[in-house]
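# need a structure here:
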Amino acid sequence: LNSTSIGMAKAALEALAELDLFGSSGGTRSFVHVMADDPQSCAAVLESMLPRESCSKETDAGLLSVISYPAFAIDNEDVVNSTRDCIVSVLEGRYGCCRFLRDGYRTAVEDPTRLHYEPCELKQFENIECEWPLFFCYLLLDSLFHEDEDRSRRYAALLERLAQPDRHGRPLMPESYAVPADLVAEGAGESRQSGAAPGGSPAAPVVP
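Sure, this is the predicted structure:
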């Protein structure tokens, strides 16, 4: 089970409840009926799992889309706050949030031909995980929905700093920031502090 999947399923069930598939042309037989117990079951399982993503994985930045925009799958504000705080404290860096700890995707040492790594192999990705500005967007939206002006200004400023101009001068947001291969070798074993690349050098933007 994955918390993000459960949260999105709950949101989808709530959105589909009593939806008329044919709009004004529909009738009593074109409504989608959702059993009331199903969203509640999802909610109970989800709250029991958060802030973890699954039994095998710790927290995941993707949970931001579950506890806030667009799913809004959690009604308990204490769970929302504790999950957000966990994500920020564990995964937030200078250039965005890591997806999860020891995430090898897009790193300099990733083997793109492999779909799976054994748990003992994940150590090589520790402290060099890519950071994704997208999650700052989620945190900005969350702060706006909660009318938290201080957090809104902070994440808006961070996103403005991370934007890269295109050839016409228009700001574009890199998909991710990665630690360059030479710095991975130099800083092997160093802790990632506030999103800094090993040795304190900046990470490089990755634009798809």
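# okay, CA-based contacts and neighbour counts for the rest of this
OK.
# can you count the residues close to Thr170?
To be clear, residue 170 is Arg; Thr isn't right here. Applying other Cα atoms under 10 Å, we find 9 other residues in the vicinity of Arg170.
# Next: Ala185.
Around Ala185 there are 12 other residues, counting by other Cα under 10 Å.
# in a helix, that's where it is, yeah?
Yes - membership of Ala185 in a helix is supported by DSSP: H, G, I helix; E, B strand; the rest coil.
# Contacts only, for Glu149.
Ser143 (Cα atoms under 8 Å, 6 or more residues apart in numbering).
# And the helices in this structure?
In the chain, the segments counted as helices under DSSP state H are 3-16, 37-49, 64-67, 77-91, 134-145, 149-162, 181-186.
# got the contact list for the closest residue to Ser82 other than its chain neighbours?
Leaving aside its sequence neighbours, Ser82 sits nearest to Pro51 (Cα to Cα, 6 or more residues apart in numbering; 7.4 Å). Contacts were defined as Cα under 8 Å, 6+ apart; by that measure Pro51 touches Glu58, Thr59, Ser82, Thr83, Cys86, Ile87.
# Distance to Phe100 for the helices of the chain - can I get that in TSV?
What follows is those, written out as TSV (distance: least, Cα to Cα, whole Å):
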stretch	distance to Phe100
helix 3-16	13
helix 37-49	16
helix 64-67	12
helix 77-91	7
helix 134-145	12
helix 149-162	20
helix 181-186	18
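# of all those, which lies closest to Phe31?
When those are ranked by distance to Phe31, counting by Cα to Cα, first place goes to helix 3-16 at 9.0 Å.
# Among the contacts of Pro51, which one sits closest to Arg102?
Glu58 (10.3 Å).
# Test my guess that the closest one contacts Arg52.
Yes - A contact is recorded between Glu58 and Arg52 when judged using Cα atoms under 8 Å, the distance being 4.8 Å.
# Those two: which is more packed in?
Set side by side, Glu58 and Arg52 show unequal neighbour counts under other Cα under 10 Å, the larger going to Arg52 at 21 against 15.
# got the contact list for the nearest residue to that one once chain neighbours are set aside?
Taking Cα to Cα, 6+ apart, and ignoring the residues beside it in sequence, Arg52 has Thr59 as its nearest neighbour in space, at 4.3 Å. With contact taken as Cα under 8 Å, 6+ apart, Thr59 is in contact with Leu50, Pro51, Arg52, Glu53, Cys86, Ile87, Phe100.
# Second input sequence below; structure requested for side-by-side comparison:
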Amino acid sequence: VKRQLLNFQSPTTGLFPRLSRDREHGYVRDSIYCAVSIWSLYQAYKRIDDDRGKSYELGQSVVKCMRGILFCWMRQSKDKMEKFKVEQGPQHALHSIFHLKSGMTIIPESDYGHLQVRLHSHFMRDGNVWPIIYTMDEVNFVQNLVYYVERAYRTPDFGMWERGSKYNNGTPEIHSSSIGMAKSALEAINGCNLFGDKGASWSVIYVDVDAHNRNRSIFETLLPRESSSKNTDTGLLMAVSFPCFATHDDYLYRRTKDKVIRKLHRSSYGIKRFLRDGYGTVLEDRSRKYYTSGETKAFENIESEWPMFFILMILDGIFKGHDEQVQKYKQLLAPRLKRDKYGDYIVPMYFYVPKEFLEAERAEPGSQPRLPSAEGDVDNLFMMGQALHIISKLLLEGLLHITELDPVRRYLPAATDLVVQVVLIAESMRLQAMMATYGIQTQTPHEVEPVQIWSPKQLMKVCSF
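Presented below is the predicted three-dimensional model:
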């Protein structure tokens, strides 16, 4: 972990780059996954009586990373957060990339798809189990983050892969995976006291139940589709399984997962992100920001394949108890890993089809050899892939339990024996007597004092201040 992750953590902001060779850009998404990986090792070390201070160092590295993200976003609270609550547009989004050393903005909204609702949801979902909030200013900001993601069900964003529509023309769209992550985060943080056992009522986070239900209903309606332009997407694996566990409907889970595997898993090199994805292919012109109209047709059947998603399938199998799935994807992953001079495993970012094999691959998908990308090499680590691989190894070796990785038990469905209690209040003694004739016991507002009962109109007036 020190060689592959901690060595590349910024000493000033705590952020991580996407690729270890990058010394300028700190990515929020990759930083969160690195933090989860380090936290996993921290949990494993807690089992040891004398860890020689290693667990404390690991735990504080996680806190430093998450607080670094928090500080970067808090600097944008006035210019971005408050405006976004009024108008949900890409120009008002909190940034997803910051300067690795200073934490300042580095890429403007016009040049990058910063609006990624799942990032803020992921931060809230994992941040509520770590001691990263110290003051009421920070509590208030997290509460504002809740307002930020509550509208995920109607906020077009740039999705997991930061490009929006699969046509890569700068158009954001509604993504099922973003809504699923928002739903998961709202469930995890609702009622959470950010000061832990030392907190009071004012440090508790509240979620609008109606907003959560809207996200839930629309998410489950959209599944197994990802968006209007993407029939399916491996980002959905992260929504229905680790780390989100956004649905416990077994039918929706199996239908979504089976569709991802059926459509995107064509060879033993990895799983595609989505159909007609040009990223990493030899035909993609990286000098251009956007594709031309109809250009995605050229990428059909030659999309890059990512071994990182084999790791996600291993994690899914561990959480679901599917041993055959775990063994299958372990065997698929093993020959794709590299080793460095220390003997550590290196996860390539993706595998691409060489130019001379393009036509043969188009004619028979999955038949041609592929080459590993320069990203995710021994001297240029792909941080997110390394983080997920470390988590999977800890679980497979029995050094970490799934309840330690997911302490809020998101992987378990809600209890089915819920009891709904209804309190009936009669607005007058006359109505109370009438209800009593039918054997229905009620109380009047006078009898329940000092509790006050207000009408919805009165509550609306209070909330307007």
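# Mind checking the helices of the first structure for the one nearest to Val206 of the first structure?
The closest of those to Val206 of the first structure is helix 149-162. By Cα to Cα, the value is 11.6 Å.
# Of all the residues in that closest one, which ones are buried?
In terms of neighbour count (16 or more other Cα atoms under 10 Å), helix 149-162 of the first structure has its buried residues at Arg151, Ser152, Tyr155, Leu158, Leu159, Leu162.
# And stretch 18-29 of the first structure, by the same measure?
Neighbour-count burial for stretch 18-29 of the first structure, with 16+ other Cα under 10 Å as criterion, is recorded at Asp20.
# what does it correspond to over in the second structure?
With TM-score structural alignment applied, stretch 18-29 of the first structure matches the range 191-202 in the second structure.
# Need the buried residues of helix 149-162 of the first structure in CSV (columns: distance to Ser41 of the first structure).
Listed next are those as CSV, based on distance: Cα to Cα, whole Å:
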residue, distance to Ser41 of the first structure
Arg151, 32
Ser152, 33
Tyr155, 34
Leu158, 38
Leu159, 37
Leu162, 40
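# Can you tell me which of the residues you listed is closest to Ala15 of the first structure?
Taking Cα to Cα as the measure, Ala15 of the first structure lies nearest Ser152 of the buried residues of helix 149-162 of the first structure, at 27.6 Å.
# my guess is the closest one contacts Phe136, does it?
No - if you go by Cα under 8 Å, Ser152 of the first structure and Phe136 don't touch, sitting 10.1 Å apart.
# pretty sure Glu38 of the second structure is touching Glu57, no?
One correction, residue 38 of the second structure is Ile, not Glu. No - contact status for Ile38 of the second structure versus Glu57: not in contact, 9.9 Å apart, counting by Cα under 8 Å.
# The two - which one has more neighbours?
A direct count of neighbours by other Cα under 10 Å for Ile38 of the second structure and Glu57 places Ile38 higher, at 26 against 13.
# that older thread, check the gap between the residue nearest to Arg52 of the first structure and Glu14 of the first structure for me.
Separation of Thr59 of the first structure from Glu14 of the first structure (Cα to Cα, to the nearest Å): 25 Å.
# same question, Cys137 of the first structure
The value you get for Cys137 of the first structure to Glu14 of the first structure, if Cα to Cα is used, is 25 Å.
# cool, Pro180 of the first structure as well?
The gap separating Pro180 of the first structure from Glu14 of the first structure is 44 Å, by Cα to Cα.
# what do you get for Asp85 of the first structure?
For Asp85 of the first structure relative to Glu14 of the first structure (Cα to Cα), the value is 26 Å.
# Look at the two and report which has more neighbours.
Neighbour comparison, Asp85 of the first structure and Glu14: the larger count goes to Glu14, with 19 against 14 (by other Cα under 10 Å).
# in the first structure, what residues pair with the lengthiest helix in the second structure?
For the second structure, the longest helix by residue count, based on DSSP H, is helix 54-74. Structural correspondence for helix 54-74 of the second structure: none found in the first structure, per TM-score structural alignment.
# same for that helix, what does it pack against?
Under the contact criterion of 3 or more Cα pairs under 8 Å, 6 or more residues apart in numbering; DSSP states H and E, the helices and strands touching helix 54-74 of the second structure comprise helix 28-45.
# packing partners for the helix it packs on?
Packed against helix 28-45 of the second structure by the contact rule (3+ Cα pairs under 8 Å, 6+ apart) you find helix 54-74, helix 117-127, helix 383-396, helix 402-405.
# For the first one, which residues meet the burial criterion?
When burial is assessed from 16+ other Cα under 10 Å, helix 54-74 of the second structure yields the following buried residues: 55, 58-70, 72-74.
# how distant is stretch 84-101 of the first structure from the center of its chain?
For stretch 84-101 of the first structure, the distance from its own C-alpha centre to the chain's C-alpha centre is 8 Å (Cα atoms, centre = their mean, to the nearest Å).
# should've said stretch 63-80 of the first structure
Here the centre of mass of C-alpha atoms in stretch 63-80 of the first structure, compared against the chain's by Cα atoms, centre = their mean, lies 12 Å away.
# What's the end-to-end length of that stretch?
10 Å.
# Over to stretch 191-208 of the second structure?
Start and end residues of stretch 191-208 of the second structure are separated by 11 Å (Cα to Cα).
# Mind telling me what Leu140 of the first structure corresponds to in the second structure?
When the second structure is aligned by TM-score structural alignment, Leu140 of the first structure is paired with Ile314.
# For the residue lying closest to its match once chain neighbours are set aside, give me its contacts.
Nearest-residue entry for Ile314 of the second structure: Val326, 4.7 Å, with adjacent residues in sequence omitted and distances by Cα to Cα, 6+ apart. Val326 of the second structure is in contact with Met313, Ile314, Leu315, Gly317, Ile318, counting by Cα under 8 Å, 6+ apart.
# Leu332 of the second structure maps to what in the first structure?
Matched across to the first structure, Leu332 of the second structure falls on Leu158, judged by TM-score structural alignment.
# got it, and Ile271 of the second structure?
Residue-level alignment of Ile271 of the second structure against the first structure, with TM-score structural alignment as criterion, gives Cys97.
# how many other residues sit next to Glu121 of the first structure?
Residues contacting Glu121 of the first structure under the criterion other Cα under 10 Å number 10.
# which position in the second structure aligns with it?
The alignment partner of Glu121 of the first structure in the second structure, by TM-score structural alignment, is Glu295.
# Nearest to Pro174 of the first structure among the helices of the first structure would be which one?
Put simply, out of the helices of the first structure the one that sits nearest Pro174 of the first structure is helix 149-162, at 7.8 Å, with distance taken as Cα to Cα.
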